[in-house]
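Trainee: everything below, folded, please.
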Amino acid sequence: MEQKNGSSFTGFILLGFSDRPQLELVLFVVLLVFYLFTLLGNTAIIALSHLDPRLQTPMYFFLSNLSFLDLCYTTSTVPQLLVHLRGADKSISFGGCVAQLFLSLGLGGTECILLGVMALDRYAAICKPLQYTVIMHPRLCALMASASWFIGFANSSLQTVLIFLLPLCGRNKIDHFFCEVPPLIKLACVDTTVNESELFFLGVIILLIPVALITVSYGWIVRTVLRIKSSAGQRKAFGTCGSHITVVSLFYGTAIYAYLQPSNNYSQDQGKFISLFYTIVTPMVNPIIYTLRNKDVTGAMKKVLCGGHGSR
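Mentor: This is a model prediction of the structure:
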């Protein structure tokens, strides 16, 4: 990056929702409550998956990874947003913006891959039940989880470099509440067609390939479940997969809208609220979805709570 882009100003201004001052207090209260529930819910999932032996299976190994991801993902953006909503200073340092973009892209990309891996786990559990423990052995689970993190942050490294190589010509006002790819591209003072094509291609790999994998996996799962003669067995199988499908729909639907549309169709106002959804709302509802639809998790929670109550 040229010197004028990094050192001619101390950082960026995140405009966020400053054009709607009457909305800022409401957003502050709502997002603070959502953030606290996100911390509580995802921490509970991680703790339960380690405390209850019944939850020490591949499915809950990946679920605890997902919960840890969600904790980190929301924490990379929400605390700063809360500060900006209640203060006049909405600045972020140049290094802080680079770090925020790198972390949010890396964690978001990792979640995309991990949701695809979780679909493979559900396929093995339902379509290959007799070979499930052989297929999804701990070393393979650890390898797939590690690969998800590696691919997510490799993509983030490349996209972050591509974004901050663009000349900004002194522009430093980002019309967003955190450093994200679409609004940062709009700061460039040169033709960004090539950069947008490169970033779109990377977005297709990170978003659409896992979606295709999930679609194929669930096609085989539905085919297998429909062959089960017991209606109770069908309900249990669909119930196990229903939580994952709900999370996938919430996360991918909003992320694809934000990243895989032409820049000339990108609405900044819509982009802000869509980003709120997949950075804050989805991580908060994930634990609720998995808890309410999963008897193993609710059973483990009751066991821990009742055990703690009895010990007192």
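
Trainee: from here on, just use CA atoms for contacts and neighbour counts.
Mentor: OK.

Trainee: which stretches of the stretch 201-312 of the chain form helices?
Mentor: 209-226, 231-259, 268-276, 282-292, 295-311 (DSSP state H, counting those that start in this stretch).

Trainee: pick the most deeply packed of those.
Mentor: helix 282-292 (a mean of 21; mean count of other CA atoms under 10 Å).

Trainee: out of the helices of the stretch 201-312 of the chain, which gets nearest to Phe200?
Mentor: helix 231-259 (7.3 Å; CA to CA).

Trainee: hey, where'd the strands end up in the stretch 1-150 of the chain?
Mentor: Using DSSP state E, counting those that start in this stretch, the strands of the stretch 1-150 of the chain run over residues 11-14, 91-93.

Trainee: tabulate those strands (JSON lines), appending distance to Leu305.
Mentor: JSON lines is the format used below for those (distance: least, CA to CA, whole Å):
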{"stretch": "strand 11-14", "distance to Leu305": "42"}
{"stretch": "strand 91-93", "distance to Leu305": "42"}
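
Trainee: another for comparison:
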Amino acid sequence: MKLWVEILLIVPKTPLICRTMSNQTMVTEFILQGFSEYQEYWLLLFGCFLSFYFVALTGNVLIILHPLHYSTMMRKTFCSMLAAGVWGLCAFNTAIQTGLMLHLNFCGPNVITHFFCEIPPLLLLSCSSTYVNSVMIVLADAFCDILNFLMTVVSYGFIISSILKMRTKEGKKKAFSTCSSHLIVVCMYYTAIFYAYISPVSSYSVEKSKFAGVLYTMLSPTLNPLIYTLRNKEVKAALRKLSPFFRH
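Mentor: Down below sits the predicted model:
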């Protein structure tokens, strides 16, 4: 079975459309609802999401270009292997989920109650059994997310252990301050992920799913670079050198 997807731009009073053309399904197109139910807030939402994206993109670019010690503490080869491993796992998981989706039948309705083609709301539109899909979603995300969560916990265990070995109270306070801010963002990210993917499809809630999606796709990537950059003296010094705007 072949699947073609067209993504059209959002224009006023026109929802984003994902078209699926297959001779084995009754539904020929899906409509992404997005936030179209809040028409009076379109400009506000557009401004907020654009700001989040700009800050996240700028912050992460600055982190990559700056005075942090990644280049001295981690070899480029090892870093490239980690990145390739993450991309490979994501591609493998995506291929499995997409293959399973191709075996489903969709008889209508065709409105996806989300702002991107998310799997749980799409499964709710299927008129065939989604048991295997639901099980694979839980297994895949339990493996990826819980494994990442455990690795994060272990990493912070080593970080906290190192902080406790510091001799000065000022150093401990500064380190704990930075770690606590980052841990809040991490907890917010994993809470949203677990709610969106680990919870059963039968308990799916439209508004809560959208809110969770905003948290882990927009807010967390925006806050992360801010924590790393604005609370680091070396980064602040580099920003002052790069742009006159930051000198004040």
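
Trainee: now distance to Phe153 of the first structure too, for the helices of the stretch 201-312 of the first structure, in a markdown table please.
Mentor: Listed next are the helices of the stretch 201-312 of the first structure as a markdown table, based on distance: least, CA to CA, whole Å:
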| stretch | distance to Phe153 of the first structure |
| --- | --- |
| helix 209-226 | 16 |
| helix 231-259 | 17 |
| helix 268-276 | 19 |
| helix 282-292 | 19 |
| helix 295-311 | 30 |
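
Trainee: nearest to Leu23 of the first structure, out of these?
Mentor: That would be helix 268-276 among the helices of the stretch 201-312 of the first structure, by CA to CA, at 12.4 Å.

Trainee: returning to what we had before: just the strands of the stretch 1-150 of the first structure: most buried one?
Mentor: strand 11-14 (a mean of 21).

Trainee: now what about it, what contacts it?
Mentor: 90-95, 97, 172-179 (CA atoms under 8 Å, 6 or more residues apart in numbering).

Trainee: picking up where we left off before, so which of the helices of the stretch 201-312 of the first structure is nearest Gly6 of the first structure?
Mentor: The nearest among these, by CA to CA, is helix 268-276 at 24.1 Å.

Trainee: that closest one aligns to what range in the second structure?
Mentor: Mapped onto the second structure using TM-score structural alignment, helix 268-276 of the first structure spans residues 206-214.

Trainee: give me the distance from the matching stretch to the chain's centre.
Mentor: 12 Å (CA atoms, centre = their mean, to the nearest Å).

Trainee: stretch 101-108 of the second structure now?
Mentor: 26 Å.

Trainee: quick check: Gly108 of the second structure vs Cys127 of the second structure, distance?
Mentor: In this structure, Gly108 of the second structure and Cys127 of the second structure are 8 Å apart, going by CA to CA, to the nearest Å.

Trainee: I meant Leu45 of the second structure, not that one.
Mentor: Distance, Leu45 of the second structure to Cys127 of the second structure, using CA to CA: 33 Å.

Trainee: Ser177 of the second structure now?
Mentor: Distance from Ser177 of the second structure to Cys127 of the second structure, by CA to CA: 51 Å.

Trainee: please apply the same query to Thr217 of the second structure.
Mentor: In terms of CA to CA, Thr217 of the second structure sits 29 Å off from Cys127 of the second structure.

Trainee: now do Ser71 of the second structure
Mentor: On the measure of CA to CA, Ser71 of the second structure and Cys127 of the second structure end up 52 Å apart.

Trainee: before we move on, what about Phe30 of the second structure?
Mentor: With CA to CA as the criterion, Phe30 of the second structure and Cys127 of the second structure are 14 Å apart.

Trainee: who's sitting farthest from the centroid in the second structure?
Mentor: In the second structure, Arg167 marks the outermost C-alpha relative to the chain mean, sitting 37.6 Å out by CA atoms, centre = their mean.

Trainee: compute the number of surrounding residues for Arg75 of the second structure.
Mentor: 11 (other CA atoms under 10 Å).

Trainee: and it, what pairs with it in the first structure?
Mentor: Checking TM-score structural alignment: Arg75 of the second structure goes with His137.
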